[in-house]
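Colleague: sequence first, predicted coordinates after that:
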Amino acid sequence: MDPNEVPDDDAATSGGALPRRAPGPPRPAPIAEIDALSGDPSFMTSLARGLAVIRAFSERRKSMTIAQISQKTGIPRAAVRRCLFTLAQLGYVHDDNRSFSLLPKVMSLGHAYLSSTPLPVMAQPFLDHVREALHEACSLAILDGDDILYIARSATTTRIMSVDLKIGSRLPAYCTSMGRVLLAAMPQAELDAYLLREELKPLTDRTITSRASLLQALAAVRQNGWAIVDQELELGLRSLAVPIHDTSGTVMGAMNVSVQAARVPVKELETRFLPVLLEASRELSMQLL
C-alpha cells in the first residue's frame, strides 16, 4: 500500500484517528467532505467514496482514468480502483482497461428521485409555455450541495452556451441566476457556511468573486424577488431567474430563461421576459398547494 494512502472501507473510521496530513493546497471537495464525516461510526466511507467517483464524471470528462478520478476527488488511487471495479461489476461503469465511463444504468439513480417528486413533472407544461411565449429555453433547478442541478428543461434548437444543458446538468450557484435565487433564500447560517467553503472563481471578467459583492447581489435578489446574471458564467450569456415556492412560502427551486446578450438587452429581460416568468412561477407555485 502507498504510505500516503488511508485504508479503504469502513475500517478507516474504526481504528483511531486518521493520519495527520502535511499542510498544502486545499484538498478536493469530495475527500474533504468524506474526511469531515468519517469520525461518525455510522458513516460508511466506502459508499461515500463510490458516490464521489460517480460524481467525478461530467459532460466535459465523460471518460476518465484512475489517476484523473483520484486527482479530481482526492481519493487514493487504490480506493478509486476498487470503487470502479465494483461499479463495473454492478453495471454502472464501463472499463476499457485504461479509462472508464458511465453506463446508462446510472440513470436509474436519478430516475428514482425524479419519479418520487412531483415538481419536475408538474413544472414541464409551465416551462414549455414560457419557451413558446418567449422563444427561449426555460429551465428548472434546485440547489444540490454548492451547485444548481437541472431537474426539468424546455429547450430550443439554438444552443447559446458552450455546454449543452440537460436534465442532470450542474452549474456553480454563485454565478448563475437560478443559483442566486436559491442562495438568497438560504438561512443566514447556511449561506455563511457556503461562502466560507466555496471558491468564487472568475469564469469571465464579469464574474463576481468578492464575497461582499455577492452578498450585496443576494440582498438585491431578496428585495426584487428575481435575479439577472449578465455574462458572469459565460461571455455572451444573460439569464433571468425567479423562485418557485411551496405552500409554506419556502423556495423549492428556481425557474430561468437564458438569452444571447447580443440579442436581448438587460432592459428587455426586465420589461418583456420577467412578467412571463413571474406568471409561470406563480401558477406553478399554486399547483404545489
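Modeller: That came in fine, so what should we check first? Residues are numbered from 1 along each chain as shown.
Colleague: C-alpha from now on. contacts and neighbour counts both.
Modeller: Noted.
Colleague: now the strands for the stretch 101-250 of the chain?
Modeller: 138-144, 147-154, 170-172, 227-230, 237-245 (DSSP state E, counting those that start in this stretch).
Colleague: out of these, which is closest to L182?
Modeller: Closest to L182 of the strands of the stretch 101-250 of the chain is strand 138-144 (Cα to Cα; 6.5 Å).
Colleague: which positions in the closest one come out as buried?
Modeller: For strand 138-144, burial by neighbour count (16 or more other Cα atoms under 10 Å) applies to C138, S139, L140, A141, I142, L143.
Colleague: and for stretch 90-102?
Modeller: Quick answer for stretch 90-102 (16+ other Cα under 10 Å): Y92, V93, H94, D95, F100, S101, L102.
Colleague: with stretch 46-63 instead?
Modeller: S46, A48, R49, G50, A52, V53, I54, A56, F57, S63.
Colleague: same thing with stretch 79-93?
Modeller: A79, V80, R81, R82, C83, L84, F85, L87, A88, Y92, V93.
Colleague: cool, stretch 262-275 as well?
Modeller: Of the residues in stretch 262-275, those buried by neighbour count under the rule 16+ other Cα under 10 Å are V266, L269, F273, L274.
Colleague: and the lengthiest helix in the chain, what does it pack against?
Modeller: Longest helix of the chain, by residue count under DSSP state H: helix 119-134. In terms of contacts (3 or more Cα pairs under 8 Å, 6 or more residues apart in numbering; DSSP states H and E), helix 119-134 is packed against strand 138-144, strand 147-154, helix 274-287.
Colleague: for comparison:
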Amino acid sequence: MARKTDDSDQFEHSGDYVQSLARGLSVLGAFDRGHARLSLADIASRTGLSRAAARRLVLTLVHLGYVRPAGKEFVLGPRVLELGFGYLGSLNLTDLAQPLMEDLAHRVRQSCSMAVLDGQSIVYVQRVPGQRVMSVNLGIGARLPAFCASMGRVLLSGLDEADLDTWLAQCRPVRLTPHTETDVHRLRRIVADVRRQGYAYVEQELEIGLCSIAVPLRNAEGRIATALNVSMAYHPDAARQAIDSILPQLLLTAAAIEGCIPANRLPAVSA
C-alpha cells in the first residue's frame, strides 16, 4: 500500500473530503482473495471502523447490490464488477487487447500481462496465463510492487522527472529475494536505462525463478499509458532469450494494440 503524503492528510481534513464515501470504499477493499467471506467483526477489524459503523455501511452496500449476505457473513455482490469493468471497458482492453495477447502468449509459450501504475504498485488490468512460474496466481486487479517488476519500471519510465522524484521519495523498497535492487539511487539509473532502451528486463528480483520483460503502450500524445510483459522461468540463458527472441514479438504485439485501441481512450500513467 502506498504511503500517505502530506497533501493526502491535509485533504482528509478539508471540507471537500467525504468521509462516508471513503469508509464505504474501505469496506469493499476489505474483501480480497484470502478474505472472500467476512463477518461484521472481521470487516470492522480490517477497516478500523467501529462495529456499528461497519454494520451501517455493509447494510447500505447490501441494499445497493455491492455486498450480499452469506449466512452470518458477507461476500461481494455481482454489482461490484461494474466498478472494475467500467474502468476496463474505458480502456477497450477486453475485446481488443485480449486476442492479441493470447496470440503472443501462444507464440512465445509464456504468460502475458498488462498493467497500470497506481501509487507504489502496478495493477493488472489484463492477463493471459501460460505455464505457472509465480508461486501466486495473478489475475485482473492483482497488485505487485512497481519498483522490482518489469512493468513497474516501464511505467515509471513514463513519469516526468518531477513526478519520478516524488515517487522515489515515497518508495520504501523491500528485499524480496537476494537479487532485489533496493537502492533508490540505482533504481533511478535503472529507470533512466529503461526510458532510453524502451524495455525493462527483470531477473529474479520479484521472486526466485521468475524473469520478465516488459514494453510500454503509448497514447496519442506519445505518453506511456500501460505496460505489457511476458513472464518466464529463470535459466542461465533467460536474459538472452528474452531480449533476442521474446522482445521482438512483444514489441509487435504492443504496436498492434496501440494501432487498434483508440489512443484517446488510454490514460497516461500517473504516480
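Modeller: Alright, I've got the coordinates. These figures come from a predicted structure and were not determined experimentally.
Colleague: need the TM-score between these chains.
Modeller: With the length set by TM-score structural alignment, normalised by the length of structure 2, the two chains reach a TM-score of 0.84; 262 aligned residues with a Cα RMSD of 2.8 Å.
Colleague: distance check, the aligned residue in structure 2 for C175 of structure 1 against Q19 of structure 2.
Modeller: Aligning on TM-score structural alignment places C175 of structure 1 opposite C148 in structure 2. Look at C148 of structure 2 and Q19 of structure 2: by Cα to Cα, to the nearest Å, they are 34 Å apart.
Colleague: which of those two has more neighbours?
Modeller: C148 (25 against 11; other Cα atoms under 10 Å).
Colleague: re the thing from before, save the strands of the stretch 101-250 of structure 1 as a markdown table, and put in distance to V221 of structure 1 too.
Modeller: Putting these into a markdown table (distance: least, Cα to Cα, whole Å) gives the following:
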| stretch | distance to V221 of structure 1 |
| --- | --- |
| strand 138-144 | 16 |
| strand 147-154 | 17 |
| strand 170-172 | 17 |
| strand 227-230 | 5 |
| strand 237-245 | 9 |
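Colleague: so what's the most centrally placed residue in structure 2 up against?
Modeller: Nearest to the geometric centre of structure 2 sits V123, at 1.0 Å (Cα atoms, centre = their mean). With contact set as Cα atoms under 8 Å, 6 or more residues apart in numbering, V123 of structure 2 has these partners: A115, V116, L117, I140, G141, A142, R143, L144.
Colleague: ok, now with 7 Å
Modeller: By Cα atoms under 7 Å, 6 or more residues apart in numbering, the contact list for V123 of structure 2 reads A115, V116, L117, G141, A142, R143, L144.
Colleague: burial count for the residue nearest to the fourth one when sequence neighbours are not counted?
Modeller: Counting by Cα to Cα, 6 or more residues apart in numbering, Y124 is the residue found nearest to G141 of structure 2 once chain neighbours are left out, at 5.1 Å. Y124 of structure 2 is flanked by 22 other residues according to other Cα under 10 Å.
Colleague: so what corresponds to Y124 of structure 2 in structure 1?
Modeller: Under TM-score structural alignment, Y124 of structure 2 pairs with Y150 in structure 1.
Colleague: residues contacting its match?
Modeller: Y150 of structure 1 touches L140, A141, I142, K166, I167, G168, S169, R170, counting by Cα under 7 Å, 6+ apart.
Colleague: ok, 10 Å please
Modeller: If you count contacts by Cα atoms under 10 Å, 6 or more residues apart in numbering, Y150 of structure 1 has them with 120, 139-144, 165-171, 178, 253-255.
Colleague: how many neighbours does the nearest residue to L240 of structure 1 once chain neighbours are set aside have?
Modeller: Leaving aside its sequence neighbours, L240 of structure 1 sits nearest to I228 (Cα to Cα, 6+ apart; 4.5 Å). By other Cα under 10 Å, 24 other residues sit near I228 of structure 1.
Colleague: next one: S239 of structure 1
Modeller: So S239 of structure 1, with other Cα under 10 Å, has 23 neighbours.
Colleague: just give the nearest non-adjacent residue to the residue mapped onto S285 of structure 1 from structure 2, would you?
Modeller: Matched by TM-score structural alignment, S285 of structure 1 corresponds to E258 in structure 2. Spatial nearest neighbour of E258 of structure 2, excluding adjacent residues (Cα to Cα, 6+ apart): L217 at 6.4 Å.
Colleague: which position in structure 1 aligns with the one you found?
Modeller: L217 of structure 2 maps onto I244 in structure 1, by TM-score structural alignment.
Colleague: measure that match to M252 of structure 1 for me?
Modeller: Relative to M252 of structure 1, and taking Cα to Cα, I244 of structure 1 is found at 6 Å.
Colleague: shared neighbours of those two, anything?
Modeller: L119, A141, I142, L182, S285.
Colleague: quick one: what helix or strand has the closest residue to the third one other than its chain neighbours in it?
Modeller: So that's I142 of structure 1. Leaving out its chain neighbours, the residue that sits closest to I142 of structure 1 by Cα to Cα, 6+ apart is G253, at 4.6 Å. In the assignment (DSSP states H and E), G253 of structure 1 maps to strand 251-260.
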